[in-house]
Each structure stands twice: as C-alpha cells, then as structure tokens.
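Asker: based on what follows, work out the 3D shape:
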Amino acid sequence: MDIQYELSADFTQWPDGILDRLRERGPVHRVRLLPDDDVWLVTSYQDVRAAFSEPGLSSEDRYVNGTGEGDHLGGSMLTADPPNHTRLRRLVSAALTPRRVEGLRPAIARIAGELLDSIAPLGSTDLMASYALPLPTRVICALLGVPDEDRDQVRAWSDVLFAAPVDAAAVADVLTARSALRGYLAELLAAKRRAPGDDLLSALCAHDDRLTDDELVATGVLLLVAGHETTAGLVAAATLRLLTHPGLLTRVREDRALLAPAIEESLRMDGAVVLGVVRYTKRDVTVAGVRIPAGEAVMLCTPAANRDPARFAHPDTVDLARPENPHLSFGHGIHFCLGAPLARLEARIALDALLDRLPDLALAVPPAEVRWRSSAVRRLATLPVRFTPSS
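Answerer: Here you go, the predicted model:
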C-alpha cells in the first residue's frame, strides 16, 4: 500500500495537491479511499488515456463483486462493455443527434435569459443555485420530455444520489432516491409509449424492441442525472475561474471567441469527477509496468492526467492560447461522453449571457471560502457573487 487517505470533505475541497504528489511518485499506485475500499490509481496522462482502451479493463463491476446493485447507473451504457455497450450507445446516438442538440440553442438562450431576468435586480446571489444548476436542469428535462412540474423533484433525487455516503443513513437515503427516480422514470416511459412526444425519451421508446425495460430506465437515469449535474459543475467552475483571474475575465469580456478555450481549460482543470473513472480487471493486466491482478478496481484518474506536465505545459495555469487541449474530462475511446457537444453548447451560451447581463460580476467572498460539494461528482456547493442591480 503506497499511501492511504479517505475521500473526505477536505480531499474533495483540495484534491489537486494529493493527486499531483501521487503522479510525481509514479503512474500507478495502490491506494485506500475508504476503509475496506482499495483501488489501483492510474495518474499519468499517457497511461490513463491508454487504459481507456485496455481490453483487460471492464466497465462492469461483476468482475469484482458480481452484483451491480450499488450503482444507480447500472444497466446503462456507462457501465456496460461491448456488445451491449455498442448497442446501447448506437441507439442513444441515433436519438441524440447533432441536429437535435443544435436545435436546443434557442431554448438554452431563452432559459438563460429568464433566469438572469430574475437574478439581475438582486445585486447578489448564489449563482450555483440560481443559475448554474437550474439552467441545465431545465434544458435536460425539456430534451428528455420531463414535465416542468416534476423538475424540482427530479433534481432533488439527483442531489441525494451524488451525496457522499458517509454513514449508513446517507447510504439509505441514496438507495431510497435511486428507487424513487427509477420508479418515476419507469412510469414516465410507460406514458411516452402510450403518447409519444418530440423528445428523447419518446425516441428511445420507439426502439424498445431492442432495449429491455431496465435498460430504458437506466439510460433515462444516466441522461437525466449526468445531463445536468456535470454541466452545472462546468458552468460554475468556469465562472469561478474567470472571477478569480481578473486579467482572463477582461480578455474574455472583450473577445467572446476566447470563451471556447476558457471552457476547455475549465474542463481540463475542474473536470466533473473528483478521482476519475472506475474500471475492473477481467484478467491480470499490466499498466505502466505494474501488474494488476484480476478482480481488482482500477481508477483512471483523469484529474491527475489533465494536469500532467508531461502532456500539458504549465498545467496549473489557465492558458487561453494553449495550442491543443486533449483533456480526458469527457473520457476517451468508446466511452467518450455523448453529451459533450450539449455541455459545451450550454456552457458557451450560459457564460456569454452572464457576461452580458452582469458586467461587473464579482465573487462575494474570498476565493478560499468557496466550497466544493462533498461528492464523487465535482461541482461547487455554492458560488456567492455580487453585482450592480439592474432591471
């Protein structure tokens, strides 16, 4: 065992230093995240990227515990290997087309404007709660065909799902929320079959001869939860980066074309996961010269890889002129995130509108007081800001 630490609240707030030290000591480590929860952590960019395509590594936890019961995204393409993954991804790709994503542009702009109409007169707000989170929630619910009146409940279930399971009560809350969300989606999908609409869930129901009921529900959970949690984190983190780097903020205000590289740098430096993407060894595998036995959990540590100086010059600096930015925040290979184009589109529109409507936006607290949520999915808990009120 190289080093032991717990995935505590403190680690969630400031993980970069620990991960940097691990990467500097070597590309692969056996670490303890929680009591009785040991994993192999891969930290270098080259080896993380290669591991995404390693045939001896599986997305299916049956190679370790054989149940899948602890994973609320179990049964979706996220936790499947080919050929099931290939089938599920093809069906979702056919429904989530570039044309459908681009068609959301007016709706995203309208939602951003409506939220900012409510925020602008206030003079201060928690931008996480009032803007970064509700915007992608409304977008993904509209895309999937979730009724407006159900949005708050769906978001509440999602919040519980990604809370850190620090004790038995928290674990029970997660299991209850997972059951409730899956039950809700099962009923919603049944309604879509009876009366299809022009939405993504209805499009998936059209292929239910190629999807089991469990797969449909699991896919719905994946799209719904991942479709707003990660984008909310991106919008808030990118805003925080700009507000804590005044020179960058000025440049982006004056040249909105720089929003695209600013978003990519935020994705690289503040990706949606605290530790990375878990895989399981189907057989003995060798990663960076280290033999990992069959039946082990392997964490592909994308946050450490994204700050690897062997791949990114000045990795701790926001560089809007970085010549290329092949970060791994959306994964790599067959599991590259299908929602990446939508996340980028939402972030671009959200930040553009924010800079237009709140020209003197600033943090309302010192940067060190901004807290991250204690969760495997990395996003800010709050983002207190201030600005000159306007109508």
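Asker: going by C-alpha atoms from here, please, whenever you check contacts or count neighbours.
Answerer: Noted.
Asker: which helix or strand contains residue 283?
Answerer: Following DSSP states H and E, there is no helix or strand that holds residue 283.
Asker: and the strands in the stretch 201-350 of the chain?
Answerer: Along the stretch 201-350 of the chain, counting by DSSP state E, counting those that start in this stretch, strands occupy 277-281, 285-287, 290-292, 297-300.
Asker: please enumerate the helices of the stretch 51-200 of the chain.
Answerer: 84-95, 98-102, 105-119, 127, 134-144, 151-161, 168-194, 200-205 (DSSP state H, counting those that start in this stretch).
Asker: between the ones you listed, which one is closest to residue 259.
Answerer: helix 105-119 (15.7 Å; C-alpha to C-alpha).
Asker: compare with the first, here's sequence two:
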Amino acid sequence: MTQQPVLLPYSDPAFVADPFPLYRQLREDGPVRRAIIAGGLDAWVVTRYEDGLAALSDPRLSSDVRDASDTRLMEQLPEFERESMMSNMLRSDPPDHTRLRRLVSKAFTARRVAELRPRVQEIADRLLDAVVPAGRAELVADFALPLPVTVISELLGVPVDDRYDFQRWTDDLLLRGEKMPDPVVVNETWQRMRAYLTKLLEAKRARPADDLLSALITARDEEQRLNEDELIAMTFLLLVAGYITTVNLIGGGIAALLAHPDQLRLLRDDPELLPGAIEEFLRYDGPVSPGIARFAREDVEIAGVAVPRGATVLIASAIADRDPARFADPDRLDVTRQDNGHLAFGHGIHYCLGAPLARLEGQIAIGTALRRLPDLALAVPPTELSWRPGGLRGPVRLPVTFTPGASGA
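Answerer: Next up is the predicted model:
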C-alpha cells in the first residue's frame, strides 16, 4: 500500500519548537519518505545517515532548482534567490560550481579565518562586558547575533557606519522570528541591499583594502574573475555561511546546554571538550533543519525507492544525524561523543565553505559565555522559548540569568 505524504507543519509552534518526534517517525517509516514541506510542496525526504551521505555526493541530484518539475518551487523563491540563482555557488552544479568555488577559495582561505581568532575573542568579551554587571541578558540579541555580524562585516570590509543597516537588511531577509517573512518586505529589502553592495564593490575596486570583498574582486582562475552578479551572490552566500548559521549555532548550543545541566557542568569543568561539543551541538540540533534540497536530473533509486525525474529530494541532515544506525543513543546530547561525523555542514562538493568560521566563532562564543557567566540559567521555562520556522533553526530569544560580575573580568 502506497504511503500518503506526511505534512511537515511549519506553521505549528509545537512542531517548530520540537520537530524531532516527527522526524523520528519519518525515519522509522522508511529510508525515503514522501512529505509535504514548506509552501505545500511535495518532496522525497531521505531520512537515514548512510543514504543521506551518498545522496549528497550523487551527481544525478542537482542543486539547481530549475531541474525541479514542480514550477511552484521556483515561483515561491524570494526575488533575491531567483535573481542570484545563475551566480550562486549554493545552487549551481559543475562546471559552474567548480569555477565559483575555486575562485572564492582563493580569497576565503583557512589562514584568513585562523587569523580572526584574537579579534573574535575581543568581540565576545566586549559584548559580555556590557551584560555581566546586570546578572541577566537576552543572549540572542545581546551576544549570539551581534558577534557573528560584527565578524562577517569586518571580514567583508563593510564600513562601521553602514553595519546597522547591513545587519537589519540581513535579518529581514534571513533571520525570521516566529512567523514567516512578508515576501513584499523581503523583496524591497533585497533591492536596498543589492544597491548597497553594488556601491560597496565599486568603492573596493577604486580603493582595495585587506578584506574579503577586495580579495574576491581580485581573485583569478585562469584569467577569469567573478563578474558583478557573481560577486553580489557570493557576498550574500557568505552572509548565510558566516553569519546566520553561526547565530543559530551559538544560540542553539547554549539552549541545549541549559536544557542539559549535566552536560553544561562537564563543559565548564573541562573546556578541552569544547571543540567536540560544538560538533555535538551541530549533530543534536543543528542550525539547518530539516536539511538540504536537491532535484533529480533523471529517474533515480535511493535506498531501494524509485524517485522520478524532477522530484525534490530533501536530504534531511537533522533526521539523519539522529540515526541510531550511525550514532549511539542519538537522542541524547553528549559533549564527550567521539566520531561525530554529522551532516550539518553537508558533504561532498557543496560542503559548507563557512564551516571553519562557524566552528571558530561557536567555540569562542560558547566557551567565553560559560567562563564569564556563572550559574547560567534560563530566565523563562523552556516551553516559553520560541524557535525560528523554516530551514534555518535556532531560538528567536534566549533570556538568561547568571551571577553578576565585573566588566573586563
């Protein structure tokens, strides 16, 4: 008997707050499960780890939404996504993806990220200096959000006077509150941001600086450079990779610790566990949920299930990362977990370019918060926390209390 598609109820606050019981049911139903996802779209959800790992590297599954047979998917994309699609590394396939990734990798290097460590620590301490005397804070607005937006703004070379607008536009486009955003507002915001980025790129061409935008402008690959549309699309993609997911990693990681006091104590007692703890936060309740969309170029078989050409395939990392066939006791947060090969940053040629930066910021932010905010606790019952709907998951607000301290401690 054919299974009926399962509805993923993004408008239901209870599901948004805790989607994992339904995710578990989907995984138990089978390795590939039909579902109705955001916008009423039909998708084939890959629920298990090994199948997800294979699907992320399968060239028959495209990143280009134009390969989808359901035209509603393209119609429902915000204008900024449709406009940047031809130039966006995230939604392209080889050979275009290969060229774009190689060019960006020349500018966004591991050395450039590693050199940020002292500055990220300085920003984290400055933000906490402002709240430690009060003994209470809203850790998303006061800490998890301003830290990565300051880092990515400095990395890209956004002037200080422009950063408030830059943050506000990015938030309007990507950082949803409890409700899905108004498409009209989103498109108006994108036009303002695009106009700003065009002027900023002109300024960087006229006067290059030691920042990522200048490096992207000058990056070459066999005498090819990024064109204007590609530069704007890449800047926006770096905002997603270097800002939005990190906000959710920091906020979600601290929320997970506050819900598991035993794990918080372990991490306070042994800060050396922090790098592994970041990987566990990404696995347990990562910043992307339920996962990554691909589109079948041809009829394919995934885990023995026939998937037709043009189908939307949702490789559900948030479901696969709790697969008991891959992770022992997968529904338990364990900051000492070893061999944590989660799929939160993807896999294969589309592995998240911003992963090293997100890890660096997550380690510094969460480690500094644990060190400087003694007796850290939620200021509201856990059931009162609200979470962002849609594909980018994290707490909207995180009100906390702690023992007051002195600034600069």
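Asker: any chance of the strands of the stretch 201-350 of the first structure in TSV, with distance to residue 334 of the first structure too?
Answerer: TSV is the format used below for the strands of the stretch 201-350 of the first structure (distance: least, C-alpha to C-alpha, whole Å):
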stretch	distance to residue 334 of the first structure
strand 277-281	13
strand 285-287	19
strand 290-292	22
strand 297-300	15
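Asker: how about those strands, which one is nearest residue 352 of the first structure?
Answerer: That would be, of the strands of the stretch 201-350 of the first structure and by C-alpha to C-alpha, strand 277-281, which comes in at 30.4 Å.
Asker: which secondary structure elements does the closest one contact?
Answerer: Using 3 or more C-alpha pairs under 8 Å, 6 or more residues apart in numbering; DSSP states H and E as the contact test, the elements touching strand 277-281 of the first structure are strand 57-58, strand 297-300.
Asker: closest one to residue 282 of the first structure among these?
Answerer: strand 57-58 (5.9 Å).
Asker: contacts for the closest one, please.
Answerer: 51, 80, 81, 279, 280, 281, 282, 283, 285 (C-alpha atoms under 8 Å, 6 or more residues apart in numbering).
Asker: mind doing that once more with 6 Å?
Answerer: With contact meaning C-alpha atoms under 6 Å, 6 or more residues apart in numbering, strand 57-58 of the first structure is reached by 279, 280, 281, 282.
Asker: and for stretch 315-326 of the second structure?
Answerer: Contacts for stretch 315-326 of the second structure (C-alpha under 6 Å, 6+ apart): 23, 46-49, 52, 283, 289-292, 330, 342-344.
Asker: could you do stretch 73-85 of the first structure as well?
Answerer: Against stretch 73-85 of the first structure from outside (C-alpha under 6 Å, 6+ apart): 59, 60, 88, 215, 218, 219, 222.
Asker: count of neighbours near the second one?
Answerer: The burial metric for residue 60 of the first structure, expressed as a neighbour count using other C-alpha atoms under 10 Å, is 23.
Asker: aligned to it, what sits in the second structure?
Answerer: Correspondence of residue 60 of the first structure to the second structure, assessed by TM-score structural alignment: residue 64.
Asker: what of the fourth one?
Answerer: For residue 215 of the first structure, the aligned residue in the second structure is residue 230 (criterion: TM-score structural alignment).
Asker: gap between the closest residue to its match other than its chain neighbours and residue 107 of the second structure?
Answerer: Counting by C-alpha to C-alpha, 6 or more residues apart in numbering, residue 87 is the residue found nearest to residue 230 of the second structure once chain neighbours are left out, at 4.7 Å. For residue 87 of the second structure, the distance to residue 107 of the second structure equals 17 Å [C-alpha to C-alpha, to the nearest Å].
Asker: neighbour count for these two, which is higher?
Answerer: residue 87 (23 against 19).
Asker: burial measure for residue 168 of the second structure, as a count.
Answerer: With other C-alpha under 10 Å as criterion, residue 168 of the second structure counts 13.
Asker: roughly how far apart are it and residue 76 of the second structure?
Answerer: Relative to residue 76 of the second structure, and taking C-alpha to C-alpha, residue 168 of the second structure is found at 23 Å.
Asker: how close does the residue positioned nearest the centre of the first structure get to residue 17 of the first structure?
Answerer: Centroid check for the first structure by C-alpha atoms, centre = their mean gives residue 230 as the closest residue, at 3.1 Å. According to C-alpha to C-alpha, residue 230 of the first structure and residue 17 of the first structure sit 22 Å apart.
Asker: now residue 80 of the first structure
Answerer: 32 Å.
Asker: what about those two, which has more around it?
Answerer: Between residue 80 of the first structure and residue 17, counted using other C-alpha under 10 Å, residue 80 has the larger neighbour count: 20 against 11.
Asker: just tell me what that one corresponds to in the second structure.
Answerer: By TM-score structural alignment, residue 80 of the first structure lines up with residue 92.
Asker: cool, and residue 182 of the first structure?
Answerer: So, by TM-score structural alignment, residue 182 of the first structure is matched to residue 194.
Asker: number of nearby residues for that match?
Answerer: When neighbours are counted by other C-alpha under 10 Å, residue 194 of the second structure comes out with 16.
Asker: quick revisit: most neighbours out of the contacts of stretch 73-85 of the first structure, which is it?
Answerer: These, ranked by neighbours (other C-alpha under 10 Å): first place residue 219, 25 neighbours.
Asker: and that one, what does it touch?
Answerer: residue 76.
Asker: any idea how far it lies from residue 113 of the first structure?
Answerer: 30 Å.
Asker: distance check, the residue nearest to residue 230 of the second structure against residue 236 of the second structure.
Answerer: 11 Å.
Asker: do residue 135 of the second structure as well
Answerer: 36 Å.
Asker: show me which of the two is the more surrounded one.
Answerer: Legend: neighbour count by other C-alpha under 10 Å for residue 135 of the second structure and residue 236, higher for residue 236 (20 against 16).
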